[in-house]
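A.B. asks: show me the folded form of this:
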Amino acid sequence: MAGRRRASGAGLCLVLLLAVLVGCGGGTASDPAAAEVRRVLDLRAAAVLDRDEPAYRATGRPGTPVTGFRNLSAVPLAAWSYRVTGFDRSGDRATADAELSYRVEGYDRAPVTAARTLDLTRADGRWYVASDKPAEGASEQLWEQGAVTVVRGAHSLVMGVGQPGEGLRAYAELADRAVPAVSQAWGTDWSGHVVVLVPKSLEGMAGLLGAPASGYQGIAAVTTGESGAGAKAPADRIIVNPDAYGVLGDFGRQVVLTHETTHVATRAHTAAATPLWLSEGYADWVGYLGSGRTAAQVAPELERAVVDGHLPAALPDDADFGFSGDAARLAQAYEGGWLACRMIAGRWGEDSLDDFYRAVGGHDRRAGAVEDALRDVLGTTPEKFTEQWREYLRAQLG
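C.D. replies: As a prediction, the model looks like this:
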């Protein structure tokens, strides 16, 4: 099962470093130590961008390991900076709250930010970074989980930790097939490339999302990004759960990558007004498009319910898509959304399905969005559409 988060708390964020010493701001203006710490973080940011390990080491407390710096060595960074948002000092020790901003070259069109907490110490008249970790409640970054291996595809950038290069190349191949398939269905008004993060385990995925691992068991991948984001937004990240993804066959893996790539493509037209049955159903529709799979093959849980006389009374609501809920209910929600989109494509045409999706996302709030799009694009009402969907379920699965 694939999934999506509407607004990423797992964000990485990038801001262009305009000069070597640009990027840190904030702090307590009356304490000269705050300004000194900002300078240290500016030097640290410049060292990361310049791949200058001695300069990076010089910003850290003597003897502090530089594992994190080395883990980053393969990541194609275009920008890296810190902005101090809070500063607390006690003698020769201090804590700085900061916003890390960075940008992956060729993929991020705008900054992705990550909240950080840095512990600092003063010795020999200088401030040094003793530790740099996610702020409380913030997500980890991939390189904090180990050395990052990078594989570039024709339409993809795959970054993994604890994964063999051959395995990451397989992800790139699947993503490279997914991108043109999505463009053929949706159109080309999107970036046309994807960033895929592959941690070592389910726990690593949860760390990147800043969420408990228990909520993502059995979820093969999620896509993080801002709903309704424009062209200047940072690239979405497709984050893979290698534990669940690894048990899928070749077909299932392709469906997952195509599904998640669809979320990337449709992001700018996905808003708070878009119900999950539509966003997830559309992503599944693209994922299975041209596969030749029957409704019963793709929707076994819903077929079981229909055969047993439990025909859904309404389209799935957003609560039905909760990852930590009942697995059968979750499966039926995805299947119901997919069948709704499949019905629209079959009855009104694939172009109308795309137009319907865009029309719903064009609203700034949920109320009235689906109703207006049903009327304006499909010429029907919510009541008639729901009954047509229920009849479609009977015909396809009964």
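A.B. asks: please make it C-alpha for all contacts and neighbour counts, starting now.
C.D. replies: OK.
A.B. asks: distance of residue 372 relative to residue 46?
C.D. replies: 51 Å (Cα to Cα, to the nearest Å).
A.B. asks: so for those two, which sits in the more crowded spot?
C.D. replies: When residue 372 and residue 46 are compared for neighbours, residue 46 comes out ahead with 23 against 19, by other Cα atoms under 10 Å.
A.B. asks: please tell me how far the more buried one sits from residue 295.
C.D. replies: 55 Å.
A.B. asks: ok, now which ones touch residue 260?
C.D. replies: 2, 3, 4, 221, 222, 223, 238, 283 (Cα atoms under 8 Å, 6 or more residues apart in numbering).
A.B. asks: my guess is it is in a helix, correct?
C.D. replies: Yes. Judged by DSSP: H, G, I helix; E, B strand; the rest coil, residue 260 forms part of a helix.
A.B. asks: could you measure from the most far-flung residue of the chain relative to its centre over to residue 181?
C.D. replies: The C-alpha centroid of the chain is most remote from residue 124, which lies 43.5 Å away (Cα atoms, centre = their mean). Distance of residue 124 to residue 181, given as Cα to Cα: 60 Å.
A.B. asks: one more, please, to line up against the first structure:
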Amino acid sequence: MLPVRRPPRILPLVVLLLGALLAACGPRPAGGAETAEREVRRAVADWSRAVPEPLAGIPLTDWAYEVSSVRLDGDGNGERALATARLRHRLAGYDTAPEESARELELVREGGAWRVSADRPAPGALPQLWDQGPVSVATGTHSLVLGGAGQSAGTLREIAAEADRAVPAASAAWPGPWAGRVVVLVPGSLDAMARLLGRPADTYRGLGAVTTGRVGTGPAPADRVVVNPEGYAGLGPEGRRIILTHEVTHVATRAATSATTPLWLSEGFADWAAYRGASTAPAQAAPALARAVRHGELPGELPRTEDFAFGGDPDAAARAYEGAWLACRLIAAEWGEKALVDLYGRAGREPLESALRATLGVDRAGLTAAWQESLREELR
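C.D. replies: Now for the predicted structure:
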């Protein structure tokens, strides 16, 4: 009997080849991109568990990136990805609530694994100090000073020492609860400061420092005193003391400050704290307003919010700050320091008229008249 010949297995091979061809020509399964996105998110989570080595000298804690979106190149089987995320972190011992910033992360796939290759501010987001270069650290008793690229260790130590003097001065003026410590950022230049705060450099030209942070009574925000290195360097010892005490007082009163707090009261209280106990004569500390009063230009009302704007007439802004200080100085002298503190607290919770009546027993018109009379007497 002849052996039975089996036909060659052509059909299964054809079917196999046809299936592979169709798979190659048709769309790739969605699972490939989904898997890659999960791997990217996992890679960011793994990478963010440790603070980057260049920032090791900064006491950072609760460092975490929360990825909001992932964009893969091509069809998801490529080698690059872009992730947007929110970075949350605190400065240990200083921040009672995290600071948040929008970030953009680049990742590359090497050897089958994703790796973060770049971390930068998201488009339109403000940078962190370390985005501008190496950061130096100086620690005081009540202060933490972070210096941007180019700042010397000696300068940072001097600012830390001044901040250490400003904290007790602010606490003496403001008996309300606050952390009793402050973070000071010292960018490498005025332009670097402007980029850090997202405003034109001319906004801060001539200023010694500003304070950042949200007002309100919720969880304490991550306040920062930001020094203008050019403006601060041009001040003498007394000017530096006043500037830092003023800004630290803003940090101290932050939780009691709200959208209802008049700017004249906020700025005037900070200046009152800075000058409190000093023997500086009003005409000497308020030269712009003194000149105006001597020329018969007595202000018709307490400084308005728009009067404090920088970038316009610097003399007008100076008169606003000086007038606010003298208003708070008058309140402390005539009604007492406790009344001034109580007014500040109430003005953050209720309309100014009711706050004035409850603490001073006068209305806005009465306070304005008393303030104008004090200007005539002290600045003539």
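A.B. asks: returning to that earlier point: so which of the contacts of residue 260 of the first structure persist in the second structure?
C.D. replies: Retained in the second structure: 221, 222, 223, 238, 283, out of the contacts of residue 260 of the first structure (criterion both residues aligned by TM-score structural alignment, their matches' Cα atoms under 8 Å).
A.B. asks: the residues you listed in strands, which ones?
C.D. replies: Among those, the ones falling in strands (DSSP state E) are 221, 222, 223, 238.
A.B. asks: ok, the residues you listed vs residue 256 of the first structure, which is closest?
C.D. replies: residue 221 (7.2 Å; Cα to Cα).
A.B. asks: so who does the closest one touch?
C.D. replies: Residue 221 of the first structure touches 1, 2, 3, 4, 238, 239, 240, 241, 245, 256, 260, counting by Cα under 8 Å, 6+ apart.
A.B. asks: secondary structure element holding the alignment partner in the second structure of residue 183 of the first structure?
C.D. replies: Aligned counterpart of residue 183 of the first structure in the second structure: residue 171 (TM-score structural alignment). Using DSSP states H and E, residue 171 of the second structure falls within helix 153-173.
A.B. asks: rewinding a little: and in the second structure, which of the contacts of residue 221 of the first structure remain?
C.D. replies: Where the second structure agrees (both residues aligned by TM-score structural alignment, their matches' Cα under 8 Å), the contacts of residue 221 of the first structure reduce to 238, 239, 240, 241, 245, 256, 260.
A.B. asks: Throw these into a markdown table and include distance to residue 148 of the first structure, thanks.
C.D. replies: Output for those, formatted as a markdown table (distance: Cα to Cα, whole Å):
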| residue | distance to residue 148 of the first structure |
| --- | --- |
| 238 | 16 |
| 239 | 14 |
| 240 | 15 |
| 241 | 16 |
| 245 | 19 |
| 256 | 23 |
| 260 | 22 |
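A.B. asks: just the buried ones from those?
C.D. replies: 238, 239, 240, 241, 245, 256, 260 (16 or more other Cα atoms under 10 Å).
A.B. asks: could you measure the third one against residue 4 of the first structure, distance?
C.D. replies: Relative to residue 4 of the first structure, residue 240 of the first structure is positioned 11 Å away (criterion: Cα to Cα).
A.B. asks: what sits in contact with each of the two?
C.D. replies: Joint contacts of residue 240 of the first structure and residue 4 (Cα under 8 Å, 6+ apart) are 221, 222.
A.B. asks: that's a strand at residue 90 of the second structure, yeah?
C.D. replies: Yes. Assessed with three-state DSSP, residue 90 of the second structure lies in a strand.
A.B. asks: list the contacts of it.
C.D. replies: Per Cα under 8 Å, 6+ apart, neighbours of residue 90 of the second structure: 60, 61, 62, 63, 96, 97, 98, 99, 222.
A.B. asks: what residue of the first structure matches up with it?
C.D. replies: Checking TM-score structural alignment: residue 90 of the second structure goes with residue 103.
A.B. asks: so where does residue 56 of the first structure fall, helix or strand?
C.D. replies: helix 53-58.
A.B. asks: give the next helix or strand downstream of that helix.
C.D. replies: Scanning forward in sequence from helix 53-58 of the first structure by DSSP H and E, the next helix or strand is helix 67-71.
A.B. asks: after that next one, which helix or strand is next?
C.D. replies: Helix 67-71 of the first structure is succeeded, C-terminally, by strand 77-90 (DSSP H and E).
A.B. asks: how close does that following strand sit to the second structure?
C.D. replies: Here the mean offset of strand 77-90 of the first structure against the second structure after fitting is 1.6 Å, by mean Cα distance after the TM-score superposition for the first structure.
A.B. asks: now the end-to-end length of stretch 266-273 of the first structure.
C.D. replies: With Cα to Cα, one end of stretch 266-273 of the first structure sits 14 Å from the other.
A.B. asks: report the aligned residue range of the second structure for it.
C.D. replies: Counting by TM-score structural alignment, stretch 266-273 of the first structure corresponds to 253-260 in the second structure.
A.B. asks: can you pull out the helices in the second structure?
C.D. replies: 10-25, 31-47, 153-173, 190-197, 229-233, 237-252, 263-275, 282-285, 287-294, 314-334, 337-347, 352-359, 364-379 (DSSP state H).
A.B. asks: and the fourth one, how far from the first structure on average?
C.D. replies: Superposing on the first structure places helix 190-197 of the second structure at an average distance of 1.3 Å from its equivalents, by mean Cα distance after the TM-score superposition for the first structure.
A.B. asks: got a list of contacts for that helix?
C.D. replies: 126-129, 132, 186-187, 200-201, 203-205, 226-230.
A.B. asks: ok, now the shortest one?
C.D. replies: Applying Cα under 8 Å, 6+ apart, the set of residues contacting helix 282-285 of the second structure from outside is 290, 322, 326, 378, 379.
A.B. asks: go with 7 Å
C.D. replies: Here helix 282-285 of the second structure makes contact (Cα atoms under 7 Å, 6 or more residues apart in numbering) with 290, 378, 379.
A.B. asks: in the first structure, which residues correspond to it?
C.D. replies: So helix 282-285 of the second structure is aligned with residues 295-298, judged by TM-score structural alignment.
A.B. asks: buried residues, that stretch. List them.
C.D. replies: 295, 296, 298.
A.B. asks: against residue 384 of the first structure, how distant is whatever residue of the first structure lines up with residue 335 of the second structure?
C.D. replies: Mapped onto the first structure by TM-score structural alignment, residue 335 of the second structure lines up with residue 348. Distance of residue 348 of the first structure to residue 384 of the first structure, computed by Cα to Cα: 14 Å.
A.B. asks: those two - which one has more neighbours?
C.D. replies: residue 348 (14 against 11).
A.B. asks: about what we covered before: are any of the contacts of residue 90 of the second structure buried, and if so which?
C.D. replies: Neighbour-count burial (16+ other Cα under 10 Å) applied to the contacts of residue 90 of the second structure gives 60, 61, 62, 63, 97, 98, 99, 222.
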